[in-house]
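J.: sequence and predicted structure, then a few things I'm wondering about:
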Amino acid sequence: MPQSDVPGFDALLDGARHSALHLEMRDGYGVAAESAGFAHWLETGERNIDPDSEYWAFWTSLVRRTVARGVRVRRARIVSEPLSDYARYSHAGAVVNIAAGEEVRYLPRRRASDIALPGNDFWLIDGRLIRWNHFTGNGATAGGEMSDDPASAALCASAFTAVWERAIPYEDYKP
């Protein structure tokens, strides 16, 4: 599907009926919307964790209404240890994801060596619809791509399940 036909995250999660799975596999992202917050965190160690702040409001509102419909939203992160600065920043903000209703787990990369993983981060909606997340070498967003290919969906489901089963819940993961 061409990039222009990739729905926004609101349409994607609003269309979910029972599950929304997100697998993140990079140690750093250079997403422009996070740059000021990340720079502030690097300088001060302070992270915005107000779920109703302007920065978080879109996401927390979306997750809350998704979860309220009975959709289970899970996020798994494969991370190198020791964590990169970005992964530590992301971990510091995960309390907001959880407060909104997401379940979040971390899998140290060394424990993922024998898992067949797709080449890109993804969202898997209801076990059938994939939103691939593409990034440049420095972590900037390079758009998304949609797929409903059954073999790709099966790979994503299998990979996510394997990661989830080994991963450590946020509250128990000590970076």
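T.: Nice, I can see it. Residues are numbered from 1 along each chain as shown.
J.: going forward, measure contacts and count neighbours with C-alpha atoms only.
T.: Will do.
J.: give me the element Arg65 is part of.
T.: helix 54-68 (DSSP states H and E).
J.: of all the residues in that helix, which ones are buried?
T.: For helix 54-68, a neighbour-count test (16 or more other Cα atoms under 10 Å) marks 56, 59-60, 62-64, 66-67 as buried.
J.: so what does it touch, helix or strand wise?
T.: With contacts taken as 3 or more Cα pairs under 8 Å, 6 or more residues apart in numbering; DSSP states H and E, helix 54-68 sits against helix 9-14, strand 72-79, helix 85-100.
J.: which one of these is the most hemmed in?
T.: strand 72-79 (a mean of 22; mean count of other Cα atoms under 10 Å).
J.: who touches that strand?
T.: 18-27, 63, 66-67, 87, 101-109, 112, 160, 163-164, 167 (Cα atoms under 8 Å, 6 or more residues apart in numbering).
J.: try this one next to it:
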Amino acid sequence: MSRLVRPGPGFDELFSSFGRSAWRFETQPAYHVDAEQQAMRRYLNSGELDVSYLTGWLDGVREATRQGKRYARVRVLTEPLTDYLRFEMAVAPYNIAAGEDIRVLSPAQASELALPDYDYWLFDDEWLAIMHFGPSGLRNAEVVTDPETVEQHRAWRDTAARNGRSFEDHPARGLS
């Protein structure tokens, strides 16, 4: 069983409706998120990092982790990094400080491990949101509760998390 959720309040509700854990697998070399475009351009042009656009997300992660919930992700990083991924790596310490565990894999590792080539969130090990992107960014997320599909995504999560390098250990961490 699945349902589509569009960006906005319906998608945002996914993050207030989980009880224990939210885990993300990221595969895109760039995301087109309107709210971060100005900050990304500024960072790429001057090296100045403004994460004010991220305040709501970081506050939500901090509050969730205070409640004992867990946020984690594995990010597939192109080699060399795209401009967007350089920006994401610069922002990552703020996500980590808020309570997220971020690990990274190369595309070759992801392929070798037979991981999917799409993004998804896995919530509470019980349901997931498979993300569908278009040229302008996130089109929708397919919320899936089918036990077999969820189990496959849990297995991929476990493989990615076990093989991912800690963000702190990745050479791209120091890029600016």
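T.: The structure has been received and is ready for your questions. Not measured: the values here are computed from a predicted model.
J.: and the helix holding Arg65 of the first structure, how far out from the chain middle?
T.: Distance, stretch centre to chain centre, for helix 54-68 of the first structure: 14 Å (Cα atoms, centre = their mean, to the nearest Å).
J.: Arg62 of the second structure maps to what in the first structure?
T.: Arg62 of the second structure maps onto Arg64 in the first structure, with residues paired by TM-score structural alignment.
J.: can you tell me, leaving aside adjacent residues, what's nearest to its match?
T.: Leaving out its chain neighbours, the residue that sits closest to Arg64 of the first structure by Cα to Cα, 6 or more residues apart in numbering is Ala100, at 5.4 Å.
J.: check contacts around the one you found.
T.: 51, 60-61, 63-64.
J.: you'd agree Gly28 of the first structure is up against Ser80?
T.: No. Assessed by Cα atoms under 8 Å, Gly28 of the first structure is found out of contact with Ser80, at 10.2 Å.
J.: more neighbours: which of the two?
T.: Gly28 (20 against 16; other Cα atoms under 10 Å).
J.: please, which helix or strand holds the more buried one?
T.: With DSSP H and E as the criterion, Gly28 of the first structure is inside neither a helix nor a strand.
J.: next: Trp121 of the second structure.
T.: Trp121 of the second structure belongs to strand 120-123 when assigned by DSSP H and E.
J.: give me the contact list for the helix or strand following that strand.
T.: Helices and strands here follow DSSP H and E; after strand 120-123 of the second structure, the next one along the chain is strand 127-134. With contacts defined as Cα under 8 Å, 6+ apart, strand 127-134 of the second structure is touched by 118-122, 138-146, 150.
J.: so how far is Asp14 of the first structure from the aligned partner of Asp146 of the second structure in the first structure?
T.: In the first structure, Asp146 of the second structure lines up with Asp149, judged by TM-score structural alignment. The gap separating Asp149 of the first structure from Asp14 of the first structure is 21 Å, by Cα to Cα, to the nearest Å.
J.: again with Glu81 of the first structure
T.: In terms of Cα to Cα, Glu81 of the first structure sits 34 Å off from Asp14 of the first structure.
J.: one step back: output the buried residues of helix 54-68 of the first structure as a markdown table; include the columns distance to Ala36 of the first structure.
T.: Putting those into a markdown table (distance: Cα to Cα, whole Å) gives the following:
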| residue | distance to Ala36 of the first structure |
| --- | --- |
| Trp56 | 14 |
| Trp59 | 18 |
| Thr60 | 19 |
| Leu62 | 23 |
| Val63 | 23 |
| Arg64 | 25 |
| Thr66 | 28 |
| Val67 | 29 |
